[in-house]
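Undergrad: build the 3D model from these lines:
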Amino acid sequence: MHRFPRTSRPTAQASALACAITSVLFATASQAQAPAVDLCAGLVTDKAAHPQTSAPRPAKGVPFKDPVFGTKVTRISDVRADFGSGVAKPMYATIPAWNIDESRLVLFVKDKGHALFDGRTYEFLGMLKVQPSDIEQLYWDPVDPDVLWYNYSWEMGGRSMRQLTRYQVSSGQKTVVYDYPNAGKPRAFNVDNGGDPQYPSWDMKLWGVRVEMPKGSEKFSFSLPDKVEGARVFNDGPTPQACPSGRCMWAPEKNGSRVVDPKTLETVRKLRLWGYEHGNMGMNAAGQDFFAAVQFDSKPAGTLIVENLQTGEIKPIISTANGYPYPPTSTHISAVALRAPGWVAVSAVGKPEGRRPLDQEVLLANVDTGKVCRIAHHHSSGKDGKFGYWAEPHVTISPSGTRAIFASDWENGDAVDTYVVELPAYKPAAAKH
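TA: Here you go, the predicted model:
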């Protein structure tokens, strides 16, 4: 699948471990309980055509009411004026943009790096001095709102370094949590599944790791706080990724996917959904893991199909089976509502005119109840516009589920900027945990 370009990184400064690693499992923590309110309350929940209306690009920082769906939307960046770049966007739909209490927000600015914003006022606060091995793979801590995690890699003159790094946002302090042992001469180091990157387990204890080698790649699991590597597998296949609960791992395969044992990387259960389609793992209100994805050619087909990783149950949520159109192109899923399990956000490009249901839309859905609401038009051309892949909306849900963030070239304009949808349930003070 199409990925952002990778860049070379300078050497990181190693330092002593400054903070104990929190071991809170979100399936049982109070902040993981689904909000009592219905996040779709008062929003459009039908399946009728609601055509997108053409409009000039909104001014930065001036909230506007989506003329079709009635939600509050704010353009939070002016990348040309503020950064001299052409693109400012969320890292990816599967990677949280906000920290856990939603007080801070990270965007990627092309040719500049990762930019930090106030998570509530959207004020730019500065550039982060982080060095992730891939620009999409920078992870907010699930408990501490002042901490980011990333894997770092460097190679020069036959020397190489691969480190798991903890970054304190307020001070800029970098702490090397683990030095991964060398295995031959790796040319790159990444944490992804060969397709969409995934957030680690929701307690940040279980990771899936891939080290690319000259003739293939080596995969293994890695667990904290004991710093133990699981069995190593050398092949060209995808990297098993940690389930949100930390009880399993998941990997895509041809015409399906599978649940994997975290220690042995052996297959525990075959699954039906095609794992190579755009999708994201999440957790439902009962604390069970799921994979939510768009499915074009499998049965059932749909814009949002969900498979329970513990039971194998499949639920069509936004599907041709329950009256929705065939999935639009460039559909992405975000299930990283760490404090609102069961809620996911969806963005789809489809036809740029946005006349058909789902085309050019941002949606919210609950995998437990099956409720779906349509929350905004994103006005982005996606891969068909002048910015190509960079203009895909890549909607990302907030930890509380009450906001969604997306990128847009705004009808094939001269820049890709970032927009936030605030749902009626959003209350800035209530975003704290």
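Undergrad: drop to CA atoms for contacts and neighbour counts, all remaining ones
TA: Noted.
Undergrad: residue 323 - nearest residue in space that isn't next to it in sequence?
TA: Using C-alpha to C-alpha, 6 or more residues apart in numbering and skipping the chain neighbours, the partner closest in space to residue 323 is residue 47 (7.5 Å).
Undergrad: next, the structure of the following sequence, for comparison with the previous one:
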Amino acid sequence: MATSTTHKRTYAIAGSLSLFWTIMVAVLMAGPALVAAEVKTDLGVYPEPSLQPLPQAGAKITDPVFGTRILRVTDASDGNSGAGTLYSYYPTFNKDNSYIAVRETLGYSRAKFFRFDPVNFTASGGFVLSSPPAGLQEYYLMWSGLYPNVTFGVGGHNIWQINVATQQSTLIKDLSSQGVGGYLTQMSKSLDDDVFAASIVNSGGTEAGFVVYKRSTNSVLLRRLASNVNEVQVDKSGDYLIVVYNDGSDDIYDLTATPPRLIAHLTGSNGFFHHDCGVGTVFTAAAGNALGYRRLANPTAIQLMVPGYWSYATQQDHFSMLADNEQWAVASRYSSSGGPVLRPFDNEIVKIATDGTDRVQRIAHHRSVAVNNNYNAQPKASVSRDGNFIAFTSNWGNPNGRTDMYIVQISASPTADIRPPATPVNLRIY
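TA: Alright, predicted model coming up:
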């Protein structure tokens, strides 16, 4: 939780009382929005209490354990049969929090865009793309890192740029010559919208490799065919590529080399599945019931976080490093069998300091029950660029019920204030 330095002053009694009542009246008139929850930072176990009544879309509730406010963004009123985040490392929030993207099943799975008001904590005016490019994977769109109204996606072998305000689409690149008869999928990109990567799918529907394209030089940086690819991700800088394979091994490429150079092939305890990238960094699970943070330039050197507290006996998780402040990363834990809280952080959304100091911010219980590791019910929490909001998917305690998207409002990440207090001026002591 953010802290501030208070300069103490001594006032005359009459003036102090006047100031006190002025402040109290202002607080009472403003209502609960000014009352900040005390973020929990311990390593204890917090069971889930009884479910609160589920509000309709647009309504807010307060997490009874962690004190944070939660906004329900979607329900069935627009005819969708389910909704949630696009994914933990696919941004829900655009650059300035003026739009959010929701994955809704409206005939088919696609993005629905809402105007978001971060000050009043509201979402409104949902709409879908009226004329998306042919074959566009609308459930895998990535907000521009530079422009609030722009998002990117793939359709067939094409990379598209789409302005959601004007609904105009621009072809960035046709990569048909790099395919093997199918299409591209699971696109990722650098924060400056310059380097793009995607998996190559063959005509039989099987992932058969990957391709990396650099927009500023109009060049294919890297293309490999491989039968075991699970997903690929470009880091925020566009300097590195992570290739995740189905056996839990990973390849790390340096894209700045000519040609791109394989830095490491990670296996065993060095390998990983769920992850997210920062600027030249990656956040993953790690051996020893811990989380891991590492530099992609040296990916076998792992900074352990909260060792001994991050059990994978019954829980799995997704990671998000979409915030600009990479001193903190987000994890959303869930039971793969729909089970209850048994250990610290179970069934929680939590922020973890990436510097190895074991600091945490406990944000909310997501209340989603993922029986049989149901992918649709996994929370897949996605943090905003400013770190003040986290979107997540939840079926709200009903394993057979619909999923919807919720947003939890949190305070800004704490950062050390090393500035000395200013010298008091006009100080009078009575």
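Undergrad: picking up where we left off before, secondary structure element for the residue nearest to residue 323 of the first structure?
TA: With elements taken from DSSP states H and E, nothing contains residue 47 of the first structure; it lies in neither a helix nor a strand.
Undergrad: check residue 376 of the first structure too.
TA: Applying DSSP H and E as the criterion places residue 376 of the first structure in strand 372-377.
Undergrad: so where is the next helix or strand after that strand in the second structure?
TA: Proceeding C-terminally, strand 372-377 of the first structure gives way to strand 396-397 as the next helix or strand, assigned by DSSP H and E. Aligned by TM-score structural alignment, strand 396-397 of the first structure corresponds to residues 382-383 of the second structure.
Undergrad: mean shift of that stretch relative to the first structure?
TA: Compared with the first structure after the fit, stretch 382-383 of the second structure shows a mean deviation of 0.7 Å (mean C-alpha distance after the TM-score superposition for the first structure).
Undergrad: contacts made by that stretch with the rest, please.
TA: Contacts with stretch 382-383 of the second structure, where a contact means C-alpha atoms under 8 Å, 6 or more residues apart in numbering, come from 85, 87-93, 319-323, 330, 389-392.
Undergrad: repeat that with 7 Å
TA: With contact meaning C-alpha atoms under 7 Å, 6 or more residues apart in numbering, stretch 382-383 of the second structure is reached by 87-89, 91-92, 320, 322-323, 389-392.
Undergrad: related to what we said a few turns ago, the residue nearest to residue 323 of the first structure - how many residues pack around it?
TA: Other residues lying near residue 47 of the first structure total 17 when counted by other C-alpha atoms under 10 Å.
Undergrad: tell me where the stretch 1-150 of the first structure has strands.
TA: Taking DSSP state E, counting those that start in this stretch as the criterion, the stretch 1-150 of the first structure contains strands spanning 64-65, 72-75, 88-89, 104-109, 113-118, 124-127, 138-140, 147-156.
Undergrad: in the second structure, what residues pair with the third one?
TA: Against the second structure, the aligned range for strand 88-89 of the first structure is residues 83-84 (TM-score structural alignment).
Undergrad: and that stretch, how far from the first structure on average?
TA: Compared with the first structure after fitting, stretch 83-84 of the second structure has a mean deviation of 0.7 Å; criterion: mean C-alpha distance after the TM-score superposition for the first structure.
Undergrad: so which residues make contact with that stretch?
TA: Everything outside stretch 83-84 of the second structure that qualifies as a contact, by C-alpha under 7 Å, 6+ apart, is 74, 102-105, 392-393, 403-405.
Undergrad: and the residues you listed, which two are furthest apart?
TA: Using C-alpha to C-alpha, those reach their maximum pairwise distance at 105 and 392, which is 15.9 Å.
Undergrad: please identify which of these two sits among more neighbours.
TA: When neighbours are counted by other C-alpha under 10 Å, residue 392 comes out ahead of the other of residue 105 of the second structure and residue 392, with 28 against 17.
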